[in-house]
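Undergrad: show me the folded form of this:
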Amino acid sequence: MIIDSECNTVYFSKKLQDNFPEEYQHISEALAPFDYIKVNLLKGTKDEWARDYMPIQTAEKRLVKFRYQPSYEVRSKWTEPSAVLKANKLRADFSKHNINLDGGNIVKWKDKVIITDRVVTENHIYKNDQELLFERIAEDLQTQVIIVKAHKERDDMTGHADGMLRFVNENTLIGNRLKDESKPIRESIEKMLEKHHFNYIDLPFFEDKSNNHYSAIGNYVNFLEIANIILFPIFDHLDQKNDEALSIMKKTFPNRQIIPINIDAVGRDGGLMNCISWCLKQ
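TA: Down below sits the predicted model:
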């Protein structure tokens, strides 16, 4: 697997620039000093998101594209991945098993990925044979697949792994503070940590109680990592824990430049830095 810290190119949807010009300007200005990082805009998209419908880079010249048919959005809002690939002169190998899987539900390291079991409900034909589904994802990605329990849809619309945890290195994860998680999620992650001998670093999180079912505000773990840069979401919110979260990130990633960035307007729409970006090693 190609991990984001190995990448040198980041793509954002053209719709992000069109619909959230101030937020896109903040992102562009944050990345501008780093001339070894190339920034591109994706043509042919329907909204500001990028990660979910774009392929997974498993090797420098191998992109794997899964089917993108998210149950949490109506069909008319789906971006057509094939059209985006064509419009941007990109090529990908499609999943041999036609598996429906969002890119945001794949948290990767060089020899493994973590995915939530929301992928089961997105692939109904595997309901009675989940292990076969996981085996086929592993075959497509040519790597080990680790499964954790997803939040219920009422608590997390997408149920994606990138809103729960991320890799620090091959032995360490950083994610939402476990003591503040619901019991089923906490127990699932603790079981996974024990089984795979991972260390775990807690990040604070909070809920945006504005009655917006889509809001991702409060989710610090959904950061953008590329090369030695991390664009880290901070929030203008009464319950914000920005200082604590930044302090933990700087201790966890001492060799990275942690750049705080506020994109609350995008967060209210359901996603943050990882959701709006897609990285490549070129």
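
Undergrad: alpha carbons only for contacts and neighbour counts from here, please
TA: OK.

Undergrad: run through who's touching stretch 228-245.
TA: For stretch 228-245, contacts defined as CA atoms under 8 Å, 6 or more residues apart in numbering pick out 5, 203-206, 217-218, 220, 222-225, 255-264, 272-273.

Undergrad: now do the helices in the stretch 51-200 of the chain.
TA: Applying DSSP state H, counting those that start in this stretch to the stretch 51-200 of the chain gives helices spanning 81-87, 118-121, 130-141, 183-196.

Undergrad: winner for burial among those?
TA: Mean neighbour count (mean count of other CA atoms under 10 Å) peaks for helix 118-121 among the helices of the stretch 51-200 of the chain, with a mean of 19.

Undergrad: to check against the first, give me the structure of this:
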Amino acid sequence: MKEKKRLIAEFEEQSFTQIIFPHADTDWTDYLEDAQNTFVSIINAIRKYQKCLVVAYDTDAVKKYFSDTDNLEFVHCVTDDTWARDCSALSVKTANKTALLDFSFNGWGNKFDAKKDNLMTQKIAHKYLPCKVEKIDFVLEGGAVESNGAGILLTTAACMLNKNRNPHLNAAQITQKLKEFFDAEHILYLNSGYLAGDDTDSHIDTLARFTDENTIMYVTCKDTNDEHYKVLKRMEEELQIIAKEHNFRLIALPMCDAVYFEGERLPATYANFLFVNGAVLVPVYGVSQDKEALAIFKKTFPDRDVVAIDCSVLIRQHGSLHCVTMNFCVSVQLFKNPNTLVGTEVPIPIK
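TA: Now for the predicted structure:
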């Protein structure tokens, strides 16, 4: 009998967070120092709460950014870019163990070269993923799906059903594939919602996120003169229907004031937050809504620390905090003291 599995929700207990450090051959090159400093800030914030795996083009060079290596592990791999959310494996859980699904990554619909990124998980699996890693011939980015951990996935039609991902499959076939990959009962599609400057065809993690099994936090726009007003209003109406059907609670986040770089509006969004054990890291952008957004997070998560992370550099490359990280839930002897690892899943060998 086939084992049932589920896509582990990000708000559940984690083992570690993965991040890919910027290097000169990435798109960060024009402001590499600023980008690297931002990544150091993110890594230092994460490791206060849990382990952090740093994928590095040069491990010795990257280690020099840190005064110590507590809660850090470094693994060498040269990548095209640094969007760990979309080229890393997804953690799924069966009855008594976890496994990792390594989906194909094609640079958000062949917009960018992603050959090295697509190979990353397989290249470093022997080092930090001594459990089952299953390669899946299906294009799927981690930022494109949100799981409530209980059989419901939230995504967007603009991304998931886009012909630049899996052109050989129709909408019904893609939906069925998702149900099979994650044994999901419901695949919920949002048909509206986008952010100016976004390269991903409207990833769900820029728009709406599960904060627990029954709550969705989402971006809303109150400025009728903003280009996002109508489309985000339609998205809100869709979410209200979904909430009524599935007994979900909705929490609205403010839309940021427009942020520009080199004349282009950037996809600044508070929905791109990151869960770690005991905290939620919130991207901020130096705009007037930062204070309001942080207050909403503090009210929503009274039992977690709320940590603001300046992500004004990240959005220059059209992503933010969640986009450059990936959460894992696997019990592996990755770090020097395996007794400090989080989780109780039983690892199984790579086949």
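
Undergrad: still on that earlier bit, which among the contacts of stretch 228-245 of the first structure end up buried?
TA: By neighbour count, with 16 or more other CA atoms under 10 Å, the contacts of stretch 228-245 of the first structure hold 5, 203-206, 217-218, 220, 222-225, 256-259, 261-264, 272-273 as buried.

Undergrad: which of those residues fall in helices?
TA: D264 (DSSP state H).

Undergrad: let me know whether L141 of the first structure touches V64 as I believe.
TA: Yes: at 7.2 Å, L141 of the first structure counts as touching V64 under the criterion of CA atoms under 8 Å.

Undergrad: which neighbours do those two share?
TA: Going by CA under 8 Å, 6+ apart, residues that sit against L141 of the first structure and also against V64 are T58.

Undergrad: from R51 of the first structure, how far out is R118 of the first structure?
TA: The gap separating R118 of the first structure from R51 of the first structure is 17 Å, by CA to CA, to the nearest Å.

Undergrad: ignore what I typed, I meant S182 of the first structure.
TA: For S182 of the first structure, the distance to R51 of the first structure (CA to CA) stands at 26 Å.

Undergrad: what do you get for N105 of the first structure?
TA: N105 of the first structure sits 9 Å away from R51 of the first structure, going by CA to CA.

Undergrad: about what we covered before: what about S182 and R51 of the first structure, which has more around it?
TA: Ranked by neighbour count (other CA atoms under 10 Å), S182 of the first structure and R51 place R51 first, with 23 against 10.

Undergrad: so the more buried one sits right up against G104, yeah?
TA: Yes: here R51 of the first structure lies in contact with G104, judged by CA under 8 Å, at a distance of 5.8 Å.

Undergrad: give me the common contacts of the two.
TA: Any residue near both R51 of the first structure and G104 by CA under 8 Å, 6+ apart counts here, and that gives 274-275.

Undergrad: quick one, strands of the stretch 1-150 of the first structure?
TA: Applying DSSP state E, counting those that start in this stretch to the stretch 1-150 of the first structure gives strands spanning 9-13, 38-42, 56-59, 62-65, 93-94, 107-109, 112-116, 144-148.

Undergrad: an error on my part: the question was meant for the stretch 151-282 of the first structure.
TA: Here the stretch 151-282 of the first structure has its strands, by DSSP E, counting those that start in this stretch, at 165-169, 172-176, 199-203, 224-226, 229-233, 257-261, 277-280.

Undergrad: who are the packing partners of the fourth one?
TA: With contacts defined as 3 or more CA pairs under 8 Å, 6 or more residues apart in numbering; DSSP states H and E, the secondary structure elements packing on strand 224-226 of the first structure are strand 229-233.

Undergrad: let's see 10 Å
TA: In terms of contacts (3 or more CA pairs under 10 Å, 6 or more residues apart in numbering; DSSP states H and E), strand 224-226 of the first structure is packed against strand 9-13, strand 229-233, strand 257-261, strand 277-280.

Undergrad: figure out how far stretch 269-287 of the second structure is from the centre of its chain.
TA: Computed by CA atoms, centre = their mean, to the nearest Å, the separation of stretch 269-287 of the second structure from the middle of its chain amounts to 11 Å.

Undergrad: span of it from start to end?
TA: With CA to CA as the measure, stretch 269-287 of the second structure spans 11 Å from end to end.

Undergrad: in it, what counts as buried?
TA: The neighbour-count check on stretch 269-287 of the second structure (16+ other CA under 10 Å) flags 269-277, 279-285 as buried.

Undergrad: any residues in contact with both of N105 and R51 of the first structure?
TA: Common contact partners of N105 of the first structure and R51 (CA atoms under 10 Å, 6 or more residues apart in numbering): none.

Undergrad: what is the burial count for the counterpart of L246 of the first structure in the second structure?
TA: Matched by TM-score structural alignment, L246 of the first structure corresponds to L294 in the second structure. By other CA under 10 Å, 20 other residues sit near L294 of the second structure.

Undergrad: L294 of the second structure and A308 touch, don't they?
TA: Yes: using CA atoms under 10 Å, L294 of the second structure and A308 qualify as a contacting pair, with a distance of 7.5 Å.

Undergrad: I19 of the second structure maps to what in the first structure?
TA: By TM-score structural alignment, I19 of the second structure lines up with F12.

Undergrad: so what's the residue count around that match?
TA: Per other CA under 10 Å, the neighbour tally for F12 of the first structure reads 23.

Undergrad: so what's it up against?
TA: Residues counted as contacts of F12 of the first structure (CA under 10 Å, 6+ apart) are 24, 39-43, 45, 48-51, 275-279.

Undergrad: quick check: it vs N40 of the first structure, distance?
TA: Plainly put, F12 of the first structure is 6 Å away from N40 of the first structure if you go by CA to CA.

Undergrad: which residue lines up with D202 of the first structure in the second structure?
TA: Aligned counterpart of D202 of the first structure in the second structure: A252 (TM-score structural alignment).

Undergrad: from what I can see that match touches I216, true?
TA: Yes: A252 of the second structure lies in contact with I216 (CA under 10 Å); the separation is 8.6 Å.

Undergrad: which neighbours do those two have in common?
TA: Residues touching both A252 of the second structure and I216 by CA under 10 Å, 6+ apart: A208.

Undergrad: circling back to that earlier point, redo the helices and strands packed on strand 224-226 of the first structure as JSON lines? Include distance to A87 of the first structure.
TA: Output for those, formatted as JSON lines (distance: least, CA to CA, whole Å):
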{"stretch": "strand 9-13", "distance to A87 of the first structure": "12"}
{"stretch": "strand 229-233", "distance to A87 of the first structure": "27"}
{"stretch": "strand 257-261", "distance to A87 of the first structure": "29"}
{"stretch": "strand 277-280", "distance to A87 of the first structure": "16"}
